[in-house]
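> predicted model, plus sequence, below.
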Amino acid sequence: MNDAVPLLSVPVAQLGATTISLGQAVFAAGLLFLILFALLLLALWRASRARAEAAEEAALRAREAEARMAELTKAQAELQGRMGTIAEVFGSRQAELTRAITERLDGMTARLGQSITEQTKSTHENLAKLQERLAVIDTAQNNIQALAGQVVQLQQILSNKQTRGAFGQSRMEAIVADGLPHGAYEFQATLSNGSRPDCLIRMPNGAPSLVIDAKFPLEAWNAIRAASESEGGMEARRAAESAFRRDVEVHIKAIAEKYLIPGETQDTAFMFVPSESIFAEIHENFEALVQKAHRARVVIVSPSLLMLSIQVIQAVLKDARMREQAHLIQAEVAKLMQDVSRLDDRVRKLQAHFLQANKDIDLILTSADKVTKRGAKIEALELGAPSGAEAMPDGEEESPGIGTRSGTLRLRVVEE
C-alpha cells in the first residue's frame, strides 16, 4: 500500500507550472469515463423518448387519418344523397320546363295564328279602303278633268273682249257690294257727259262721286305671255310689250277724259286690274305706265287695293253718318240731363221726407219711453182696505182713494 501511494503521486505530465500526478490522471480519466457514460445514457434516453414520441405521433396521425377517412366516407354518403336529391329535382324541373315550353309553344302558336288572322283581316280592310280611295281618286280625276274644261271655257271667255270685261266687272262689283251698304254705290250709272262708268261710289256730305273702271285691256297682256312662250324670242316679246304699253296709255287717257268731271266726280279715278300678278308685273316692268297714270290722276288698283280702298270709304261713310246723327245725340243728352235734374229734385224731397220721418220716430220713441215709465209706476199700485186700517210704511203717504163697488182703492206713492 505504501508502495502504491507513492506510485499514484508519481508525476506524469507538466502543464505550465502545474504538475499532474498519476493519481490525478487516473481520477480525471475515471471522471471522464463517468461523464461519457452519463452522456451515453442521456443520448439513449433521448433516442428512446424520440422514438416513443414518433410512435405516439404516428399513432395520432393514424387516428386523425382514420377520422378523416370516416369524415370523407360520411361526406361521400351525404354527397351521394345530395346528388340523388339533385337528380330528382333536376328530373322534376326538367319535366316542368318541358311542360312550360310546351305550353308556351302552344300559346305562341295560337297567338301567331290569331295574329295572322288579324293581319289577313287588316290586309283585306286596307285593300277595301285602298279601293275606296282609288274610287275617290278617280272621282277627283274626273273633277279635275271637268275643271280643266271649265278653265278652257274661262280662257275662251277671257279671249273675248266683251266677256272678259264682264269678268272684270263681276269681280269689281263683288268687292264693292261686299264692302259698302246699298245706296252708297251705283253700277253703270250715267254721267252728265253721257259716259257710263262701271261703278260710281257716292261720297258723303255732298262730295263728288268716285269712278271705278273695270275694262282693263287684257289682249295685249295675253299677247306678251304668248310671245314669251313662242319661238319668236325677245323680238316678239318687245313688240307685245309695246302694244300693251300703247293700249294701256290709250285706256288711261280715255278714263281721264270721260270720267274726271269737275264738281261731279272726284279728281282721281280708279282703273281696276282683275289680277294681282298682272298688277305686280305692271309695277315691276312698266313703271312708266304707272307714272303716266299718276300724272293723269288715274290710280291702278288690284283686287286687294280696291278692297282696302272700299274699307276706307266705308269708314268715311260711317263717320259721316255719325256726324249726321250728332244733333240727335245732343238732343238725347239734353233730355237725359233734364231727367237727371228731376231725379235729383225727387231724391232731395225723399231725403227731406226721411229726415221728417226720423224726427217723428224720435218723438214716438220719446212718447213710448214716457208711456213705459208711467206703466212702471202703474205696476206699483196696491188695493187698500175700505176702512183705512192698514198702516202705511215709512216714507210713503196715502193718496186720495178711488171709490169702487167693493171699497176704496188707495194708492201708495213711493218717495224717490
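Now that the structure is in, tell me what you want to look at.
> okay, CA-based contacts and neighbour counts for the rest of this
OK.
> just name whatever secondary elements the host helix or strand of I144 is in contact with.
Taking DSSP states H and E as the criterion, I144 maps to helix 22-159. Based on contacts counted as 3 or more CA pairs under 8 Å, 6 or more residues apart in numbering; DSSP states H and E, the elements that helix 22-159 packs against are helix 4-8, strand 11-15, helix 161-179.
> helices or strands next to the longest one in the packing?
If contacts are counted by 3+ CA pairs under 8 Å, 6+ apart, helix 161-179 sits against helix 22-159, helix 303-324.
> if you set the cut-off to 6 Å instead, what comes out?
helix 22-159 (3 or more CA pairs under 6 Å, 6 or more residues apart in numbering; DSSP states H and E).
> before we move on, back to that, and the helix holding I144 with strand 11-15, angle?
Using axes from the mean of the first three to the mean of the last three CA atoms, to 10 degrees, the inter-axis angle of helix 22-159 relative to strand 11-15 is 40 degrees.
> pull the distance from helix 22-159 to the chain's centre.
52 Å (CA atoms, centre = their mean, to the nearest Å).
> ok, stretch 355-375 next?
Distance, centroid of stretch 355-375 to centroid of chain: 69 Å (CA atoms, centre = their mean).
> check it against this one:
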Amino acid sequence: MDIAQIINAPVAQFGSSTFTLGQLVAGAGLMLLALFVFLMVLLWRSARARAVAAAEAAQRAREAEQRMAELTRAQTELQGRIGTIAEVFGSRQAELTKALSERMDGMTTRLGHSITEQTKSTHENLAKLQERLAVIDTAQNNIQSLAGQVVQLQNILSNKQTRGAFGQSRMEAIIADGLPHGAYEFQATLSNNTRPDCLVKMPNDAPSLVIDAKFPLESWNAIRAASEGESGPDAKRVAEQSFRRDLEVHIKAISEKYLLPGETQDTAFMFVPSESIFAEIHENFESLVQKAHRARVVIVSPSLLMLSIQVIQAVLKDARMREQAHLIQAEVVKLMQDVTRLDDRVRKLQNHFGQASRDIDQILTSTDKITKRGEKIEALELGPAEAAKTQSAPTENRLSPPGQGSLRLRVVDE
C-alpha cells in the first residue's frame, strides 16, 4: 500500500461518521495549533496581569508610604497633645485631689456632727419610746381591767335582776347628783302599796313625780340577737313584736300603778338606761312613743333625765327663793330706813357746810374792811395840831400803846 492509501484508509468511526488517518492527523495538528495559541494567549494575559498587579502594588506601596507618613505626623501631633493633656490632667488631678481632700474633711466633720446629733436624737427618741411604752403598758392594763368590767357588765345584763339593778343605779346616780338631799326618795311606798323606783318631791306641796327604771331589756336583746345572727327576717319580726308587746304592757302598768290623782303628778317618767335604745325606739317604734304620750308616760334617756332634773332643780331654787321672799323684803325695808337716816344726816351736814361757808364769807368781808381802813390810816400824814387832836381823841380811835400789837378802831358802818 502506498502512503495515500494509508492516509485515506478509515481508522475510526463515531456514530455514522467515519474518520481517516489523514483527517485524524490534520485534526491533531489543528488541535495542537489551537493549544499553542491558547497557551500563548494565556501566557500573554498572565504577563499583563502581573504587570498590572505590579503597578497596583507600586501604587499601593506609594499610598502606604503616604499613609505611614500621615500616621507618623498624626502620631507626633497625638503625642504632643497627649503630653499637654497629661500636664493638664496632672494639674487638674492635683486640684481635684485637694478639693476631694477638703470635701472629705468637711464631710467627715459634718458626718461626725451628724452622727453625734443622730446619736443624741436616737437616745432621746429611745427615752420617749420607753415613756410611751410605759404609757402603752398602763393603757393595756387599763384596757384589760376595762375588758374585765365589760365582762362583768355583760354578766350583769344577762341577769334580769342584776340588769334592773343596773338601770336603777344609773337613775339613782343621776338624781342624787342633780337634786339636794330630801328632794327625792327611792323605793317609796304609795297609798296603793306600790313602790316606784324614785319619787321626786315637788315644791309648794305639789304632787310628787314618779320615775320608773324597770325597762324590759330582754325583748330588746332578742332583737339585737336576731339582727346580728343568721336566723332571718322572720325571727327579727317576732322579736320586734315581742318587744312592742312588752313595752306596751310596761307603759300600761306605769300608768295604772303610779298615776294617782292628788298624790303623784299626772305624768310619769320611764327611764331607758341607754341613749342608743332611746334613739332606736323613737326611730323604729313611733307608735309606742305615741301610746306612751297618750298614757301620760314620758320615755327619757340618761341625758333627758339629767336635763329634767336640772329643770326641777331650778324650780326648787325658785320655790326656796319665794319662801324667803318675806325675809328679803324685811331686809330691804331695813335697808331703806338706813338709807333715809343717811340722807337726813347728809342733809344736816350739808346745812352745816352752808352755814360755815356763810360765816367764812362774813369773816372775809370784815377782814377786807379792816384791811382797807388800815391802808387809809397808813396813808395819813399827821401834823402837830392833828397829833394833839389825835391825843385828845377818844380811846376807840387812837392807836394802842406799843407792845399790844393790835389796832382798835371804832367801826361806824359795816
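Everything's here; your move. Owing to the predicted nature of the structure, the values given are computational and were not obtained by experimental measurement.
> tm score of chain vs chain?
Here the superposed chains carry a TM-score of 0.66, computed using TM-score structural alignment, normalised by the length of structure 2; 307 aligned residues with a CA RMSD of 3.2 Å.
> from the helices and strands packed on helix 22-159 of structure 1, which stretch is densest packed?
helix 161-179 (a mean of 17; mean count of other CA atoms under 10 Å).
> can you redo the helices and strands packed on helix 22-159 of structure 1 as TSV with distance to D138 of structure 1?
Output for those, formatted as TSV (distance: least, CA to CA, whole Å):
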stretch	distance to D138 of structure 1
helix 4-8	159
strand 11-15	150
helix 161-179	31
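> and L289 of structure 1, which of these is closest to it?
Closest to L289 of structure 1 of these is helix 161-179 (CA to CA; 20.1 Å).
> and the next helix or strand past the closest one?
Defined by DSSP H and E, the subsequent element after helix 161-179 of structure 1 is strand 185-187.
> so how much does that following strand differ from structure 2 once superposed?
Here strand 185-187 of structure 1, set against structure 2 after superposition, deviates by a mean of 1.6 Å using mean CA distance after the TM-score superposition for structure 1.
> tell me the buried residues in that strand?
Y185, E186, F187 (16 or more other CA atoms under 10 Å).
> and for that strand, what are the contacting residues?
The contact list for strand 185-187 of structure 1, computed with CA atoms under 6 Å, 6 or more residues apart in numbering, reads D198, C199, L200, I201, R202.
> closest to I212 of structure 1 out of the residues you listed?
C199 (5.1 Å).
> from G179 of structure 1, how far off is the nearest residue to L180 of structure 1 once chain neighbours are set aside?
Spatial nearest neighbour of L180 of structure 1, excluding adjacent residues (CA to CA, 6 or more residues apart in numbering): Q314 at 6.0 Å. Separation of Q314 of structure 1 from G179 of structure 1 (CA to CA, to the nearest Å): 7 Å.
> secondary structure element for V11 of structure 2?
strand 10-14.
> same question for the helix or strand following that strand: list its buried residues.
As assigned by DSSP H and E, the chain's next helix or strand after strand 10-14 of structure 2 is strand 17-20. For strand 17-20 of structure 2, the neighbour count (16+ other CA under 10 Å) marks T20 as buried.
> for strand 17-20 of structure 2, grab the matching residue range in structure 1.
Mapped onto structure 1 using TM-score structural alignment, strand 17-20 of structure 2 covers no residues at all.
> and the angle for the host helix or strand of H327 of structure 1 with helix 303-324?
Assessed by DSSP H and E, H327 of structure 1 sits inside helix 326-379. Here helix 326-379 of structure 1 runs at an angle of 60 degrees relative to helix 303-324 (the same axes, to 10 degrees).
> ok, average deviation of helix 326-379 of structure 1 from structure 2?
Mean for helix 326-379 of structure 1 is 2.6 Å (mean CA distance after the TM-score superposition for structure 1).
> packing partners for the next helix or strand after that helix?
Sequence order places strand 396-398 as the next helix or strand after helix 326-379 of structure 1, per DSSP H and E. Under the contact criterion of 3+ CA pairs under 6 Å, 6+ apart, strand 396-398 of structure 1 touches strand 412-414.
> against L260 of structure 2, how distant is L209 of structure 2?
Distance from L209 of structure 2 to L260 of structure 2, by CA to CA: 10 Å.
> those two: which has the busier surroundings?
L209 (20 against 17; other CA atoms under 10 Å).
> distance check, that one against P302 of structure 2.
Applying CA to CA to L209 of structure 2 and P302 of structure 2 gives a distance of 17 Å.
> R296 of structure 2 contacts M270, doesn't it?
No. Contact criterion CA atoms under 6 Å: R296 of structure 2 and M270 do not qualify, at 10.3 Å.
> can you pull out the helices in the stretch 151-300 of structure 1?
Using DSSP state H, counting those that start in this stretch, the helices of the stretch 151-300 of structure 1 run over 161-179, 218-229, 234-259, 276-285, 287-295.
> so which of these gets nearest M392 of structure 1?
Going by CA to CA, the one of the helices of the stretch 151-300 of structure 1 nearest M392 of structure 1 is helix 161-179, 108.8 Å.
> Provide the aligned range in structure 2 for that closest one.
Going by TM-score structural alignment: helix 161-179 of structure 1 matches residues 160-178.
> and that stretch against structure 1, how far off on average?
Mean for stretch 160-178 of structure 2 is 1.5 Å (mean CA distance after the TM-score superposition for structure 1).
> which one is F216 of structure 1 nearest to, not counting chain neighbours?
Leaving out its chain neighbours, F216 of structure 1 is closest to V273 (CA to CA, 6+ apart), at 6.1 Å.
> if we can go back for a sec, would you turn the helices of the stretch 151-300 of structure 1 into CSV with distance to T19 of structure 1?
Compiled in CSV, the helices of the stretch 151-300 of structure 1 are given as follows (distance: least, CA to CA, whole Å):
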stretch, distance to T19 of structure 1
helix 161-179, 167
helix 218-229, 161
helix 234-259, 162
helix 276-285, 157
helix 287-295, 162
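> so which of those comes closest to Q330 of structure 1?
Nearest to Q330 of structure 1, of all those, is helix 161-179, at 29.7 Å by CA to CA.
> what angle do that closest one and helix 303-324 make?
40 degrees.
> show me how far helix 161-179 of structure 1 is from its chain's centre.
The answer for helix 161-179 of structure 1 is 46 Å, by CA atoms, centre = their mean.
> what do you get for stretch 226-243 of structure 1?
Distance, centroid of stretch 226-243 of structure 1 to centroid of chain: 57 Å (CA atoms, centre = their mean).
> cool, and stretch 326-334 of structure 1?
Chain-centre distance of stretch 326-334 of structure 1: 50 Å, with CA atoms, centre = their mean.
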